[in-house]
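Visitor: I would like to see how this sequence folds:
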Amino acid sequence: MTATTRIAVLVGSLRADSTHRRLAEILAEETPAHVELDIVDGLDRVPFYNEDLDGADAPATATALRERVARADRVLALTPEYNGSIPAVLKNAIDWLSRPYGAGALVGKPFGVAGATPTPYGGKWAHGDTARAAGVAGAKVVEDVTVSQPAVGIDVTTDAELRAKLLEAVAKLVEYDAEAAAA
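Guide: This next block holds a predicted model:
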């Protein structure tokens, strides 16, 4: 029997009908039974990171975020690109997850980033910024997982090629072995 791999999914869009949220839901339905995708809700309720708020009395929403990600084996960010960079809500989540320094919920976790945007670049700048921020926070960024899909003229929720790329990215994230990669 294969052990279950839990992946915390951080969605970088807050829009009610977010494409990236829908992609997360599709992936949750289509991943193998031994993979559990936990779509982390409530990022909009986490206050902007402020060291004065952090510590033993950190906001409950920030504490809940940290606990959910700490319970996961892996982390996947599904995000659009806003003005050539990472959406503020996702950056804020990473900021909270990076603390306490050196012992945050992302430390040592395999981390992937993917998305599809209606630009010729597919969100690659946001994905690069997300990977960099997660890496600085201590995550093990899995480069093979990055999917920056241009979505000009396609329905990303039904496109078979994109779905296959995203499912392959999830599989690579599940299969990633940090010890083997370090050797």
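Visitor: from here on, contacts and neighbour counts on C-alpha atoms
Guide: Will do.
Visitor: can you give me the strands in the chain?
Guide: 5-11, 35-39, 74-78, 110-117, 140-141, 147-150 (DSSP state E).
Visitor: Quote the end-to-end distance of stretch 112-126.
Guide: Between the opening and closing residues of stretch 112-126 lies a distance of 13 Å (C-alpha to C-alpha, to the nearest Å).
Visitor: which of the strands of the chain is buried the deepest?
Guide: Compared across those, strand 110-117 shows the largest average neighbour count, a mean of 28 (mean count of other C-alpha atoms under 10 Å).
Visitor: residues of the longest helix along the chain that come out buried?
Guide: Residue-count comparison of every helix in the chain, with assignments taken from DSSP state H, identifies helix 160-175 as the longest. With burial defined by 16 or more other C-alpha atoms under 10 Å, the residues of helix 160-175 counted as buried are 162-163, 165-170, 172-174.
Visitor: how about this one, so we can line them up?
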Amino acid sequence: MTKKIGFIVGSLREGSFNKIVAKKFADLLPEGFEAVFLEIGQLPFYNEDLDVDGQVPAEWASFRQDVQGVDGVFFFTPEYNRSVPAVLKNALDVGSRPYGASSWGGKPALVVSVSPGAIAGFGANHHLRQSLVFLDMPTLQQPEAYIGGITNLIDENNEIKADTVNFFQTITDKYIEFFNRFN
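Guide: Okay, here's the model as predicted:
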């Protein structure tokens, strides 16, 4: 049976480096695994007042169902002000509610931060990991996936350099080993 891995990209920008990297990771999944891109830009901001029967926004209900339908999750995040983008944090909040009915629990996760800068989204990577601990998502610890200087790792056609793709493959392979411990 094919295992579905949810791919969540924390950048909404059309030419997002995180989207480019996520697509490459999707290509690297082995046979028996399928990347499922979960869109988060359409989600209204979480507001507990709306999270009652008959009032739940359709986008929330659909997203929660989509998250429940995957076996693991890859998160790709830029760093905004030393943390994750609001759209990504909102997706975590929407998927974790209502209290006691989180869609995230137990799903093995991978965090990849991508940035043109030298510190490679370190703050966003670690802030996201803090939330994943609370959400009961075991997260791959090694190798760490800080992708800094991304503009030096892609060409004018948005193709990622071979040695970087090799690193991505190592991360993917380690995630699959990690995933298999839980499934």
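Visitor: ok so, going back, which residue numbers in the second structure does the longest helix of the first structure align to?
Guide: Counterpart in the second structure of helix 160-175 of the first structure, with TM-score structural alignment as the criterion, is residues 162-177.
Visitor: List the contacts of the residue most central in space within the second structure.
Guide: With distances taken as C-alpha atoms, centre = their mean, the residue of the second structure nearest its centroid is Phe75 (1.4 Å). For Phe75 of the second structure, the residues meeting the contact criterion (C-alpha atoms under 8 Å, 6 or more residues apart in numbering) are 7-10, 109-112.
Visitor: Pull the distance from stretch 27-39 of the first structure to the chain's centre.
Guide: Averaged C-alpha coordinates place stretch 27-39 of the first structure at 14 Å from its chain's average position (C-alpha atoms, centre = their mean, to the nearest Å).
Visitor: got the contact list for Ala133 of the first structure?
Guide: 91, 94.
Visitor: which residue in the second structure lines up with it?
Guide: For Ala133 of the first structure, the equivalent position in the second structure is taken to be Ser131, counting by TM-score structural alignment.
Visitor: Same question for Val11 of the first structure.
Guide: With TM-score structural alignment as the criterion, Val11 of the first structure pairs with Val9.
Visitor: Same check on Lys91 of the first structure?
Guide: That one, Lys91 of the first structure, aligns with Lys89 by TM-score structural alignment.
Visitor: Then Leu76 of the first structure?
Guide: So Leu76 of the first structure corresponds to Phe74, using TM-score structural alignment.
Visitor: was I right about its match contacting Ile8?
Guide: Yes. With contact defined as C-alpha atoms under 8 Å, Phe74 of the second structure and Ile8 form a contacting pair (6.3 Å).
Visitor: thinking again about what came up before, list the contacts of the match of Lys91 of the first structure.
Guide: No contacts exist for Lys89 of the second structure under C-alpha under 8 Å, 6+ apart.
Visitor: Next: Asp95 of the first structure.
Guide: Under the criterion of C-alpha under 8 Å, 6+ apart, the contact partners of Asp95 of the first structure comprise 49, 137.
Visitor: how much space is there between it and Ala116 of the first structure?
Guide: In this view, Asp95 of the first structure and Ala116 of the first structure are 23 Å apart by C-alpha to C-alpha.
Visitor: what sits up against stretch 23-43 of the second structure?
Guide: With C-alpha under 8 Å, 6+ apart, stretch 23-43 of the second structure has contacts from 1-10, 12, 59-60, 63, 66-67, 70, 87-88, 90-91, 160, 165, 168-169, 172.
Visitor: Kindly report the same for stretch 114-124 of the second structure.
Guide: Among residues not part of stretch 114-124 of the second structure, those counted as contacts by C-alpha under 8 Å, 6+ apart are 17-18, 21, 76-80, 82-84, 113, 146-151.
Visitor: Which position in the second structure pairs with Met148 of the first structure?
Guide: Actually, residue 148 of the first structure is Ser rather than Met. Ser148 of the first structure maps onto Tyr146 in the second structure, by TM-score structural alignment.
Visitor: dump the residue contacts of its match.
Guide: Counting by C-alpha under 8 Å, 6+ apart, Tyr146 of the second structure touches 112-114, 119-122, 125.
Visitor: how about Lys109 of the first structure, what's its partner in the second structure?
Guide: So, by TM-score structural alignment, Lys109 of the first structure is matched to Lys107.
Visitor: so what corresponds to Asp51 of the second structure in the first structure?
Guide: The pairwise alignment with the first structure assigns Asp51 of the second structure to Asp54, based on TM-score structural alignment.
Visitor: Next one: that match relative to Leu27 of the first structure, how far apart?
Guide: The gap separating Asp54 of the first structure from Leu27 of the first structure is 33 Å, by C-alpha to C-alpha.
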